[in-house]
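> Got a predicted model here, sequence first, then my questions.
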Amino acid sequence: MAPRTLILTTNPGIEDIVAEEATARLGARILETRTGHGRVIVSLDEDQLYLVSYMKSIHRARLLLSRSSICGGHSCLEKVREAVLESGVEKYITPYTSFAVRAERVGKHSFSSLDVARVAGDAVIEAVSRAHGARPPVDLDYPAVVVAVDVIHDELFVSIELGGELSWHRRGYRIYDHPAALKPTLAYAMIILSGIRDGETLMDPMCGGGTVAVEAATLLESSRIICMDRSRRHIGGARLNARAAMVENRIRFIVGDAARLSSYVDSVDVIVSNPPYGIRMGSPREVRRVYHSFLREAVKVVQKSIVLITTEHKTVRQVLEREGWSIAHERRVAHGNLYPYIIVARPG
């Protein structure tokens, strides 16, 4: 089978995790990692395309049809039209196939993403009409095929969304939606960064809706998973999510206070958690108190690593170093409109 080029999108900041998973799970060849932009471009044998839907670190996968340069002037919209016409899009859309164009524009241009979508949509209709003798139907709400046209600074990408409108980070198990839920793609990345091995124990002592615990239970076959939260309502929601993911029997649920962690567990290999951010708690003094109490307890029971995602990274670093731990790794990621840090700490 001929190799195909895919654009894999994710949370900015975990592109290397995507590249590692694509190599291990798909046998893909990494062509380009656009660090900080949430994009990894890979080459994959056509008969392996179905495996992409099993990836845990990506939001979307796009079959790349065309890549070219583009300028920022309004007249360069003609380049969009030409690129779509020459992309071979008519192989994927017929007069009986509804479609929509989704456009993204990053950088300084004299045209908008709406302009890109309009021109690209007209070009799709023209290409399909030439090839099949009739126009394809446009359906902006429920299209059968989504054509992605992205202008990223001076580059133009035309691709087909393999999952349609579906973003693969939206797991089907999310019945209970915690108000500060962590994206499953970030939870997966944090589990990988923890260095946990199958069979070791993972705990999330502030688990909220259970995203970390559920992702760990679906990834690790033999590990002991513990999901704890001081809110009985959140633990109930986490149970619902775990039940929907069919991993409820793999997880131990505890209603408990992370500030008294050592009274609930004697030893765990790793902690992976999304603790409250200062921006959510309102008071910087209160968040420092919570972090200090929690981390002072965490270092008593954790054997291997503590992995947190937080905007309070300076406080976390200071408290852990004061407790004799070292920061092995940290990175800034995008999570909604926030830019927290993932911090990986180890003993000594």
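Cool, got the structure.
> make it CA atoms for all contacts and neighbour counts henceforth
Fine.
> Wait, L65 touches D150, no?
No. If you go by Cα atoms under 8 Å, L65 and D150 don't touch, sitting 11.8 Å apart.
> what residues do those two have in common as contacts?
Residues within reach of L65 and of D150 at once, by Cα atoms under 8 Å, 6 or more residues apart in numbering, are 157-158.
> where's N274 relative to T310, distance?
7 Å (Cα to Cα, to the nearest Å).
> Please apply the same query to I17.
As defined by Cα to Cα, I17 lies at a distance of 19 Å from T310.
> What is the neighbour count of R170?
12 (other Cα atoms under 10 Å).
> starting at the chain centroid, how far to the longest helix belonging to the chain?
In the chain, taking DSSP state H as the definition, the longest helix is helix 113-132. Distance of helix 113-132 from the chain centroid (Cα atoms, centre = their mean, to the nearest Å) equals 30 Å.
> hmm, who's touching it?
So helix 113-132 is contacted by 77-78, 80-82, 84-85, 89-90, 93-95, 100-105, 134-136, 149 (Cα under 8 Å, 6+ apart).
> ditto for stretch 69-79
108-111, 115-116, 119, 151, 153-156.
> Between its first and last residues, what's the separation in it?
End residues of stretch 69-79 are separated by 9 Å (Cα to Cα).
> what's the answer for stretch 331-340, then?
Stretch 331-340: ends 8 Å apart by Cα to Cα.
> now swap in stretch 252-271 and tell me
14 Å.
> what about the closest residue in space to S68 that isn't next to it in sequence, helix or strand, and which?
Computed as Cα to Cα, 6 or more residues apart in numbering, the closest residue to S68 that is not its neighbour in sequence is L156, at 5.2 Å. Counting by DSSP states H and E, the element that carries L156 is strand 155-161.
> Only the buried residues of that strand, if you could.
Of all the residues in strand 155-161, those buried under the rule 16 or more other Cα atoms under 10 Å are 156-161.
> this is the other structure I want to compare:
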Amino acid sequence: MILLNFEKFDGISLDDIYKSVYEIDWSEWIKEEQSFAIRPLRVGKHNFTSVDVGKVAGQAVIDAYKNAKNIGLKVNLDNPDVIIRVDVILNELIIGIDTTGDEGLHKRGYRAYNHPAHLNASIASALVKLSNWKDDGILLDPMCGSGTILIEGAMIKRNIPPGKFRDDFAFIKLFGRDILEGIKSQIVENEKILKLYGIEKFKKHIEGAVKNAENVGVADTINFIEGDATELEKIGLKEVDVVITNPPYGIRIGGKRMVRNLYNNFLNSLKKIAYNQSRIVIITAEDKILRNAAINNNYKIKEEFKVMYGGLDTIVFVLENE
């Protein structure tokens, strides 16, 4: 986002929002023939709603543009040329131009198959970086679903831009397509062969993961295997360097008892193939169950991070064998 204004108030009002938005020279950012929309956000206690913020800010943009150029701007809430973000966070007001668009950066554009509980691609990428996985190390996702973690890992190591497969960024309408093509032309990808393994219990998810990997061009470096995360000793891997996974949280597999059994059996099975120094990164909303399973199976909890994911409070655990 291009930040246009940031202010703090003792007690922010709708008048403050109108004045702050009105003072910006919108003719620098919106062409006469273009449409715009306000995307408001309000966090905290106020005597107005986010809808009120959107209405007041939108009117301020229209009035300011009319005053500057004597032209009435078009509003298009569904498919605007320019998206303006107006965020009221407690007593702070943040006004900016959205350069991404309504589809967040986690929307990569490569999915041919959607797992019913696939991991947010941005979070998957962050987990890979958190794991400190090296190019020559073996990375295992024992509950890989549609392959998001493995695909993001391959993209990182092969220097494939996460936005390569999208063509709908808002900044294209702002600055033109040439800037995007210019950036793409400067990126040098590679064809490293990596040691990536994904285990998945259901054949249809494996087939979907392969399609996703093929879309990205990394299917040649990911080994997808139909198997059980609680019987990892049967997959043929004798050792791994890094484990990253997003296990089921219980919503679709039958409740907490099944989650408890899965987590305990998985961590027990992992000990049969993992190096003593293997780094294990797990994201789950069932943090108490995971924590108990780690203790029961003699894993050391090195770090914990809180992550809000899809409306759920999740925890990212970094474990090591004791």
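Thanks, I have the structure now. As the structure is a computational prediction, the values presented were derived from the model and not from experiment.
> that older thread, show me what the residue nearest to S68 of structure 1 aligns to in structure 2.
Per TM-score structural alignment, the equivalent position to L156 of structure 1 in structure 2 is L93.
> Pull the contacting residues for its match.
Counting by Cα under 8 Å, 6+ apart, L93 of structure 2 touches 5-8, 17, 86-87.
> Let's see which of those residues end up in helices.
Using DSSP H, the contacts of L93 of structure 2 in helices are I17.
> now that we have the contacts of L93 of structure 2, which one has the most neighbours?
V86 (24 neighbours).
> re earlier: what range in structure 2 matches the first helix or strand past the strand holding L156 of structure 1 going along the chain?
The C-terminal neighbour of strand 155-161 of structure 1 among helices and strands, as given by DSSP H and E, is helix 184-194. Mapped onto structure 2 using TM-score structural alignment, helix 184-194 of structure 1 covers residues 121-131.
> which parts of that stretch are buried?
121-125, 127-128, 131.
> Could you do stretch 102-120 of structure 1 as well?
102-105, 109, 112-113, 116-120.
> Report the two of those separated the most.
R102 and H109 (17.5 Å; Cα to Cα).
> how much space is there between the alignment partner in structure 2 of V344 of structure 1 and N298 of structure 2?
The alignment partner of V344 of structure 1 in structure 2, by TM-score structural alignment, is V318. Distance of V318 of structure 2 to N298 of structure 2, computed by Cα to Cα: 14 Å.
> neighbour count winner among those two?
Neighbour totals were compared for V318 of structure 2 and N298, and V318 leads with 22 against 16 (other Cα under 10 Å).
> hang on, the more buried one is in a strand, isn't it?
Yes. The assignment for V318 of structure 2 is a strand, going by DSSP: H, G, I helix; E, B strand; the rest coil.
> my guess is I93 of structure 1 contacts V145, does it?
Yes. The pair I93 of structure 1 and V145 passes the contact test of Cα under 8 Å, sitting 7.1 Å apart.
> list the residues that contact both of these two?
F99.
> about what we covered before: so how far does the strand holding L156 of structure 1 sit from its counterpart in structure 2?
Once fitted to structure 2, strand 155-161 of structure 1 is off its aligned match by 0.4 Å on average (mean Cα distance after the TM-score superposition for structure 1).
> residues contacting P284 of structure 1?
Counted by Cα under 8 Å, 6+ apart, P284 of structure 1 has contacts G278.
> Please tell me how far the counterpart of it in structure 2 sits from L262 of structure 2.
P284 of structure 1 maps onto K256 in structure 2, with residues paired by TM-score structural alignment. The gap separating K256 of structure 2 from L262 of structure 2 is 10 Å, by Cα to Cα.
> What of L319 of structure 2?
17 Å.
> Now do the SS call for the equivalent of F305 of structure 2 over in structure 1.
In structure 1, F305 of structure 2 lines up with R331, judged by TM-score structural alignment. R331 of structure 1 carries the three-state label strand when classified by three-state DSSP.
> hang on, isn't R331 of structure 1 packed against Y341?
Yes. Applying Cα under 8 Å, one finds R331 of structure 1 in contact with Y341, separated by 5.3 Å.
> Give me the more crowded residue out of those two.
Between R331 of structure 1 and Y341, counted using other Cα under 10 Å, the more crowded position is Y341 (20 against 13).
> show me what contacts the residue nearest to the more buried one when sequence neighbours are not counted?
Among residues not flanking Y341 of structure 1 along the chain, R332 sits closest, at 4.3 Å (Cα to Cα, 6+ apart). Applying Cα under 8 Å, 6+ apart to R332 of structure 1 gives the contacts 13, 339-342.
> mind checking how far R332 of structure 1 is from R135 of structure 1?
46 Å.
> What is the corresponding segment of structure 2 for stretch 126-140 of structure 1?
Using TM-score structural alignment, stretch 126-140 of structure 1 pairs with 63-77 in structure 2.
> First-to-last residue distance for that stretch?
Using Cα to Cα, the two ends of stretch 63-77 of structure 2 sit 18 Å apart.
> buried residues in it?
Across stretch 63-77 of structure 2, burial judged by 16+ other Cα under 10 Å covers 63-65, 73, 75.
> and of the residues you listed, the nearest to F224 of structure 2?
Closest to F224 of structure 2, out of all of the buried residues of stretch 63-77 of structure 2 and judged by Cα to Cα, is V75, at 47.7 Å.
> is it true that the closest one touches A37?
Yes. Using Cα under 8 Å, V75 of structure 2 is in contact with A37, at 5.8 Å.
> List the residues that contact the closest residue to A187 of structure 1 other than its chain neighbours.
Excluding the flanking residues, the one nearest A187 of structure 1 by Cα to Cα, 6+ apart is V212, at 5.3 Å. Each residue near V212 of structure 1 by Cα under 8 Å, 6+ apart is listed here: 184, 187-188, 191, 204, 272-273.
> Pull up the gap between N120 of structure 2 and D141 of structure 2, please.
15 Å.
> neighbour-wise, which of those two wins?
More neighbours surround D141 than the other of N120 of structure 2 and D141, with 26 against 16 (other Cα under 10 Å).
> residues contacting the aligned partner of that one in structure 1?
Residue pairing (TM-score structural alignment): D141 of structure 2 is matched to D204 of structure 1. Applying Cα under 8 Å, 6+ apart to D204 of structure 1 gives the contacts 212-213, 226-228, 271-273.
> Do I have it right that G44 of structure 2 meets E92?
No. Contact between G44 of structure 2 and E92 fails when scored by Cα under 8 Å: they sit 10.2 Å apart.
> Confirm that T314 of structure 2 sits in a helix.
No. Counting by three-state DSSP, T314 of structure 2 falls outside a helix, being strand.
> Measure how buried it is and give me the count.
Neighbour tally, T314 of structure 2, other Cα under 10 Å: 18.
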